[in-house]
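**Q** Dropping the sequence and predicted coords here.
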Amino acid sequence: MRDKPSVLFVCVHNAGRSQMAAGWLTHLAAGRIEVRSAGSAPADQVNPIAVEAMREEGIDITGEQPKVLTMDAVESSDAVITMGCGDACPVFPGKRYEDWQLDDPAGQGIEMVRQVRDEIRTRVERLLTELTS
């Protein structure tokens, strides 16, 4: 048994929503939770607008790279949060799954990305409370 829960955030490109969610949880959990993110079809780089939106909140995700979703990553996570990857996301019995319906920030301006960022923060705060209480 691990000493802390692990969460995997998954979206298609692992460039926007899942990276912002991982950034928020890493920041807010302050080491209490193992945080991962991946994509079913990873992009070449993290969305620069998502990076900018997170920087406004004092969270630096510039060092992140989109990663490919693996069965191992899902299997070794306690909670899997998907964001619009549909059937591409594998399911394992006994895992906690949530699908967060969030607009895709790809190709969007900073105003829209800020809204998604703030919605993600609210959901991450709720998830953190559930995992640590």
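**A** Okay, I see it.

**Q** From here on, just use CA atoms for contacts and neighbour counts.
**A** OK.

**Q** Show me what counts as buried in the helix or strand that contains residue 51.
**A** Using DSSP states H and E, the element containing residue 51 is helix 48-55. By neighbour count on 16 or more other CA atoms under 10 Å, the buried set for helix 48-55 is 49, 50, 51, 52, 53, 54.

**Q** try this one next to it:
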Amino acid sequence: MTGAPSVLFVCVSNRGKSAMAEGLARALAADTITSSSAGTEAKLGATPNDLSVEVLAEVGADISRHTPRQLTDDLMRSADLTVVVGTSAVVEGPDNSRVEVWDIDEPSARGIEGIDRMRLIRDELVDRINDLSRRLAS
């Protein structure tokens, strides 16, 4: 591996959690992580979740121009690590691919919705990306 390790963040739609993780990694850990993202069921022409865009802008990360894309074996093969963000997406990587699953807290299970929900998810992703950055740098 040369340069910063490449991390592919994955969720179902690539409009929310994985796009947020990619944007946060670019904003917080660009020196230690080269990030991208995809979805297991990404839809052509979709746009990022509006609340995801809003809560990332609050911390200086911009995903407003993000274009969701479909997960492929080739994307996984090109990444040093695939991180599945949340447990909704089921990912079986091709041989020799490294996959890590982040069981992200789902605030809506506790009745927390809207912008408050997205801020809690963002804050957990910030902590996890900072941890991942430290792990990959060592």
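**A** Received, thanks. Because the structure is a prediction, the values reported are computed rather than measured.

**Q** After superposition, what's the TM-score here?
**A** Remark: TM-score between the superposed chains equals 0.88 [TM-score structural alignment, normalised by the length of structure 1]; 130 aligned residues with a CA RMSD of 1.8 Å.

**Q** which residues touch the helix holding residue 51 of structure 1?
**A** 15-17, 20, 23, 60-62, 105, 109-110, 113-114, 117 (CA atoms under 8 Å, 6 or more residues apart in numbering).

**Q** And the buried residues of helix 48-55 of structure 1, which is closest to residue 101 of structure 1?
**A** Residue 101 of structure 1 has its nearest neighbour among the buried residues of helix 48-55 of structure 1 in residue 50, at 17.2 Å by CA to CA.

**Q** Can you tell me the residue that sits opposite the closest one in structure 2?
**A** Aligned by TM-score structural alignment, residue 50 of structure 1 pairs with residue 52 of structure 2.

**Q** now the helices for structure 1?
**A** 17-29, 48-55, 71-75, 110-132 (DSSP state H).

**Q** most neighbours per residue, which of the ones you listed?
**A** helix 17-29 (a mean of 23; mean count of other CA atoms under 10 Å).

**Q** Mean distance between that one and structure 2 after superposition?
**A** Overlaying structure 2 shows helix 17-29 of structure 1 at a mean distance of 0.8 Å from the equivalent residues (mean CA distance after the TM-score superposition for structure 1).

**Q** That helix - contacts with which helices or strands?
**A** strand 6-11, strand 34-39, helix 48-55, helix 110-132 (3 or more CA pairs under 8 Å, 6 or more residues apart in numbering; DSSP states H and E).

**Q** Let's see that with 6 Å instead.
**A** strand 6-11 (3 or more CA pairs under 6 Å, 6 or more residues apart in numbering; DSSP states H and E).

**Q** Tell me the buried residues in the strand it packs on?
**A** Counting neighbours by 16+ other CA under 10 Å, strand 6-11 of structure 1 gives 6, 7, 8, 9, 10, 11 as buried.

**Q** elements contacting that strand?
**A** helix 17-29, strand 34-39, strand 79-83.

**Q** Would you tell me which of those gets closest to residue 124 of structure 1?
**A** helix 17-29 (6.1 Å).

**Q** The closest one versus helix 48-55: what angle between them?
**A** Taking axes from the mean of the first three to the mean of the last three CA atoms, to 10 degrees, one finds that helix 17-29 of structure 1 is oriented at 10 degrees with respect to helix 48-55.

**Q** show me what contacts the residue lying closest to residue 47 of structure 1 once chain neighbours are set aside?
**A** Distances taken as CA to CA, 6 or more residues apart in numbering put residue 15 closest to residue 47 of structure 1, at 5.2 Å, once the chain neighbours are dropped. For residue 15 of structure 1, the contact set (CA atoms under 6 Å, 6 or more residues apart in numbering) comprises 46, 47, 66.
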